[in-house]
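*Asks:* next comes the sequence, and after it the predicted model I'd like to discuss.
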Amino acid sequence: MGLLEDCIFFFCSSPTTVLGIVVLLLVLYLVSASFTFGKMGIEPPGPRRLPILGNLLQLDLKRPYRTLCELSKIYGSVFTVYFGTSKVVVLAGYKTVKEALVNNADVFGDRDITPISQDTNRGHGILFANGESWKEMRRFALSTLRDFGMGKRVAEDKILEECGHLIQMFEKHEGKPFDTTRPLNYATSNIISSIVYGSRFEYDDPRFKNLVSRVNERVRIGGSLAIQLYNMFPRLLHWIKNRQVILKNVEMTVRDVKDLIKHLKETLNPHTCRGLVDCFLIRKQKEEDSCVKDTHYHEQNLLFTVINLFSAGTDTTATTLRWGLLLMAKYPHIQDRVQEELRTVIGSRQVRVDDRKSLPYTDAVIHEVQRLANIVPMAIPHKTSRDIVFQGHFIKEGTTVFPLLTSVLFDESEWESPHTFNPSHFLDKEGKFIKRDAFMPFSAGRRLCLGESLAKMELFLFFTSILQRFRFTPPPGVSEEDLDLTPAMGFTLPPSPHKLCACVLSINNEEES
């Protein structure tokens, strides 16, 4: 026998020696663990996991955020779960999420790039990127969005113009039941399109309709069980249909965006920026002329920055508005109070952003819609940039982190009635609007939604303009109680499919006549 075989034979034939080795290894492990605990703290607790499957059998993958909230009641505000073999640290509750994302923003500010995100974005753009490229693209996008009026009068005028087109679409249904999804998606998408491309699209433009439809498809499939499993076991499940659908979807979107950019490039005036694409092209040309090495202003970053902005600007605001109109139909007494406040304060004139301070109840309703809608319950996954001892727990560099936003928006220690639709959460005893620290629908820290101020303006102007004109009710034969508030599955959480009636308010008819 060879040396290796001799050693194996010796160890196996000598129980005393085997026992000694086991004891030695155990001692070394305990010393190592003790040293790690003394120096860094112990890793976050969590449920016992199975090999390969991790905690999958304990998680409701259709609503994982609900299971994680329940687990936080057992294991605390910082705990560990395994999605397959992937270790995830979950942060629950307002104080913990804020401490991580805001007070330790440098550690918890990286993005965890899932396999499907890597497949579709390839490390480019803003949403699913890290490092210097992400920093530069975010800085550029934020600066450009501000230059084009994000949070200012210029953007307000664009939104109010789009309100007119949206109202016309609603009027075409003549009070009959319809699905609000497409009109709201088209309207919100046109706001970001006007900033990115420099102009809006007509609602019947085939390319525009396809771009919006593909955004909806990506968001819906991106949260599917199949994609979640692919993210856990990418080598085993790269063949699944939903992944192929998303890859084809992105391929077609890239083709359309390239065509739009090509047209803008052909008509580019280096002295005038019509939108973000123009600004990027001009910056790209300057860096090429200056022979800048390793520039971040290249075609791939342009393509995926545009796609990221278009997708985020289309889905999240439209989804929130859909929830808002559904909740108005569900709770007509709240809709009554909103419309009474609008009648009293605004009358028949156009609502402006400056009116917000004079409409405290309406403002509170919009905020409560955002809170209850909870459309990004687990945020987009983060990743630690270095080792950290957080609340006494050691979290290793490169660990995936889920800031559980749903646990913030429904934190029982922060909200008086977290699971009910209650606009009083944002009103004081005198009926004045109050800000709440635990209102965190846009996340926080380094990954705070860069379009937050634009989204807030859109939500306020679209919601008030629509409620000035229409009263929303369930379809004939459906009661308010029958309206389902169960969210559908997706990367974000939209309402379940439904139809509403938008009836023109009689006051408008009287004024027009």
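*Replies:* Perfect, I can see it now.

*Asks:* from here on, just use CA atoms for contacts and neighbour counts.
*Replies:* Will do.

*Asks:* distance of residue 198 from residue 163?
*Replies:* With distances taken as CA to CA, to the nearest Å, residue 198 is found 18 Å from residue 163.

*Asks:* what about those two, which has more around it?
*Replies:* Neighbours per residue, other CA atoms under 10 Å: of residue 198 and residue 163, the larger number sits with residue 163, 22 against 17.

*Asks:* ok, and the closest non-adjacent residue to residue 485?
*Replies:* Spatial nearest neighbour of residue 485, excluding adjacent residues (CA to CA, 6 or more residues apart in numbering): residue 495 at 6.5 Å.

*Asks:* residue contacts, the residue nearest to residue 422 when sequence neighbours are not counted?
*Replies:* Leaving aside its chain neighbours, residue 422 sits nearest to residue 368 (6.7 Å; criterion: CA to CA, 6+ apart). Residues in contact with residue 368, defined by CA atoms under 8 Å, 6 or more residues apart in numbering, are 421-423, 425-426.

*Asks:* wait, is residue 368 part of a helix?
*Replies:* Yes: the assignment for residue 368 by DSSP: H, G, I helix; E, B strand; the rest coil puts it in a helix.

*Asks:* how close does the most centrally placed residue in the chain get to residue 439?
*Replies:* Relative to the mean C-alpha position of the chain, the nearest C-alpha, by CA atoms, centre = their mean, is the one of residue 376, at 4.7 Å. Computed as CA to CA, the residue 376 to residue 439 distance reads 13 Å.

*Asks:* now residue 446
*Replies:* Residue 446 is 17 Å from residue 439, by CA to CA.

*Asks:* need the strands for the stretch 251-400 of the chain, in chain order.
*Replies:* 382-383, 388-390, 393-395, 400-403 (DSSP state E, counting those that start in this stretch).

*Asks:* re the thing from before, and the contacts of residue 368, which is closest to residue 274?
*Replies:* For the contacts of residue 368, the residue nearest residue 274 by CA to CA is residue 426; the value is 38.5 Å.

*Asks:* give me the longest helix you can find in the protein.
*Replies:* helix 299-330 (DSSP state H).

*Asks:* tell me which other helices or strands that helix touches.
*Replies:* helix 181-196, helix 206-222, helix 241-266, helix 276-289, helix 332-345, helix 360-373, helix 452-469, strand 470-473 (3 or more CA pairs under 8 Å, 6 or more residues apart in numbering; DSSP states H and E).

*Asks:* which among these is found nearest to residue 62?
*Replies:* helix 206-222 (12.1 Å).

*Asks:* pasting the second one now:
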Amino acid sequence: MQLSLGNMISSLWEGASLQNLLLLSAIVLILTHYLQRRKKHLNYPPGPLGLPLLGNFLQMDLKKPQITIQKFVKKYGNIFCTHVGSQSFITITGLPLIKEVLVNQGEEFIDRPKFPIHLHILTSSGLIMSNGQVWKQQRRFALMTLRNFGLGKKTLEDRIRVEAKYLTEAIREEKGQPFDPHFAINNAVSNIICSVTFGHRFEYHDSQFRELLKTMDNIMKLLARWECQLFNIIPSIMKFLPGPHQKLFRENTKVKSFVEDVIKQHKENLNEEEPQDFIEAYLKELSKDNIHYSFNENNLVYCTLDLFFAGTETTSTTLRWALLYMALYPEIQGKIQAEIDRVIGQSRQPTMADKENMPYTNAAVHEVQRMGDIIPFNVPRMAAVDTTVAGYHVPKGAMIMTNLTALHRDPKEWATPETFNPEHFLENGEFKKRESFLPFSVGKRACLGEQLARAELFLFFTSLLQKFTFQPPPNTQLSLDFRSGLTVSPLPYKICAIPREM
């Protein structure tokens, strides 16, 4: 007797094991989820199949996400899509497509995405994560104010040179013994942006400021934890659960409270006639009539936080990579020091005017940035409207990641992509700019502090190599292993700074 379709399904269901039923249910859910995503638009970029709710979350190596992404590039090409929760991430690889997104379609991709964890700790204020008129007004004011306080001028260069003296003295106190340069470099770099935003620097032995720098470092580490990434998928649940994300929120509150206290002190001693720093300039702006609605004390806090974080972390991390590479490549360090001795000598400090006459040193700094790979996927963007890239549909709200790791390690662009080699930036003994070198991004949302960072990198790096030779501690093998967080930084290491006898 022939069974009806309903009876057949019922019979199969009753005979199946629980394990097989769960597996079948999972497959059905995955296929349904996949087809629903593809149904949205037939010309969506390709990409790996993901799980319901989690998307491709479990396929990512959160400790080294750039490795996972490069595997996807090989499989799916220079534009592909991944999903985490309800968010779509479109990864762009190759200089032509990166320029298409960040320059040619700059307005379409000018916005920053709204990650739940960033909204929880940063809101949508400030300079980095804000959008629209809020971003335009705050960026314009910040640039104008930074220029008023010396950005691109000799006054700010002089501040860097003074700080370089403090840093070399702090390192000299180590007397050639193994030490971790992390927080001395952090302090030095942070003091430059602190002098502009807060109006003063902090001593290297200031325990309170040292603790603040450690708190900032914790924030960088915690943001990469899987619990914090899971917060982006199910924030309504994760905010009630214990874990590293809760520590992240507490650490962020500490830094925010520090900035709020500094602002409070400025309000009590305000000099409205001649502002001495960014905070005073902003407070003066708040006293004016008919200012843009985005100017308020909340935005002052977040703009100051953005300047503080961005003005410290990336440059400090690059310099830490620089000293590590110098210790691992002594012959390159020797060539840099020979150029320093020839152009500057030991009787005076380096200046930015020396840079033009020091192509090898300049090339080495650029090579540190290329190999250090500080921000592998750039600061993410978001499609402000429905658009197309490389013929594929990119929906409004999709996150855009530009693959700087692949760009800076492209064998078609670099002779020895996996090897530290300053010759990449030299041609016939002269420094050569490379179009495929974008550590500060490009377009309208390129790094606001690029000019300052370039000056700091050259002056700090040259000052340190003028006075010291950096070596591994005896019987120690230094490693290029890294830690992924908000930036990619070297694992903690100790190094010997041997004073140079001239």
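*Replies:* Structure received. Fair warning: this is a prediction, and the values are worked out from it, not measured in the lab.

*Asks:* out of the strands of the stretch 251-400 of the first structure, which is the most enclosed?
*Replies:* strand 400-403 (a mean of 26; mean count of other CA atoms under 10 Å).

*Asks:* show residues contacting that strand.
*Replies:* With CA under 8 Å, 6+ apart, strand 400-403 of the first structure has contacts from 87-92, 97, 108, 112, 378-384.

*Asks:* just the buried members of the residues you listed?
*Replies:* By neighbour count, with 16 or more other CA atoms under 10 Å, these hold 88-92, 97, 108, 112, 378-384 as buried.

*Asks:* those: which two are farthest apart?
*Replies:* Top of the distance list for those (CA to CA): 92 and 112, 17.9 Å.

*Asks:* run through the strands of the stretch 51-200 of the second structure in chain order.
*Replies:* 79-84, 87-92.

*Asks:* distance to residue 156 of the second structure added to the ones you listed, as a markdown table?
*Replies:* Listed next are these as a markdown table, based on distance: least, CA to CA, whole Å:
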| stretch | distance to residue 156 of the second structure |
| --- | --- |
| strand 79-84 | 41 |
| strand 87-92 | 36 |
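
*Asks:* circling back to that earlier point, to residue 223 of the first structure, which of the strands of the stretch 251-400 of the first structure lies closest?
*Replies:* Closest to residue 223 of the first structure of the strands of the stretch 251-400 of the first structure, according to CA to CA: strand 400-403, at 14.9 Å.

*Asks:* how near is residue 440 of the first structure to residue 166 of the first structure?
*Replies:* 28 Å.

*Asks:* cool, residue 406 of the first structure as well?
*Replies:* 30 Å.

*Asks:* residue in the first structure paired with residue 341 of the second structure?
*Replies:* Under the alignment (TM-score structural alignment), residue 341 of the second structure maps onto residue 343 of the first structure.

*Asks:* for that match, give me its contacts.
*Replies:* residue 468 are the contacts of residue 343 of the first structure under CA under 8 Å, 6+ apart.

*Asks:* now swap in residue 470 of the first structure and tell me
*Replies:* Applying CA under 8 Å, 6+ apart, the residues near residue 470 of the first structure are 502-505.

*Asks:* what do you get if the cut-off is 10 Å, keeping everything else the same?
*Replies:* 167, 170-171, 175, 339, 501-506, 508 (CA atoms under 10 Å, 6 or more residues apart in numbering).

*Asks:* what about the second structure, which of the residues you listed hold up?
*Replies:* Checked against the second structure using both residues aligned by TM-score structural alignment, their matches' CA atoms under 10 Å, those keep these contacts: 167, 170-171, 175, 339, 501-506.

*Asks:* quote the end-to-end distance of stretch 92-102 of the second structure.
*Replies:* Using CA to CA, the two ends of stretch 92-102 of the second structure sit 10 Å apart.

*Asks:* brain fart, stretch 399-408 of the first structure
*Replies:* 21 Å.

*Asks:* same check, this time on stretch 489-505 of the first structure
*Replies:* 34 Å.

*Asks:* next: stretch 120-138 of the first structure.
*Replies:* For stretch 120-138 of the first structure, the end-to-end distance is 18 Å (CA to CA).

*Asks:* show me what counts as buried in that stretch.
*Replies:* For stretch 120-138 of the first structure, by 16+ other CA under 10 Å, it's 120-130, 133-138.

*Asks:* could you check how far that stretch is from the centre of its chain?
*Replies:* 16 Å (CA atoms, centre = their mean, to the nearest Å).

*Asks:* then stretch 81-98 of the second structure?
*Replies:* A distance of 17 Å separates the centroid of the chain from that of stretch 81-98 of the second structure, by CA atoms, centre = their mean.

*Asks:* ok, now stretch 176-186 of the second structure?
*Replies:* 22 Å.

*Asks:* now do it: which range of the first structure does it align onto?
*Replies:* Counting by TM-score structural alignment, stretch 176-186 of the second structure sits on residues 175-185 of the first structure.

*Asks:* now do the same end-to-end measure for the matching stretch.
*Replies:* Across stretch 175-185 of the first structure, first to last residue, CA to CA, it's 20 Å.

*Asks:* stretch 473-490 of the first structure too?
*Replies:* 26 Å.

*Asks:* just the buried residues of stretch 257-265 of the first structure, please?
*Replies:* For stretch 257-265 of the first structure, a neighbour-count test (16+ other CA under 10 Å) marks 257, 261, 264 as buried.

*Asks:* for those, give me JSON lines that also has distance to residue 466 of the first structure.
*Replies:* Formatted as JSON lines, those follow (distance: CA to CA, whole Å):
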{"residue": "257", "distance to residue 466 of the first structure": "31"}
{"residue": "261", "distance to residue 466 of the first structure": "33"}
{"residue": "264", "distance to residue 466 of the first structure": "33"}
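
*Asks:* thanks again, I'm all set now.
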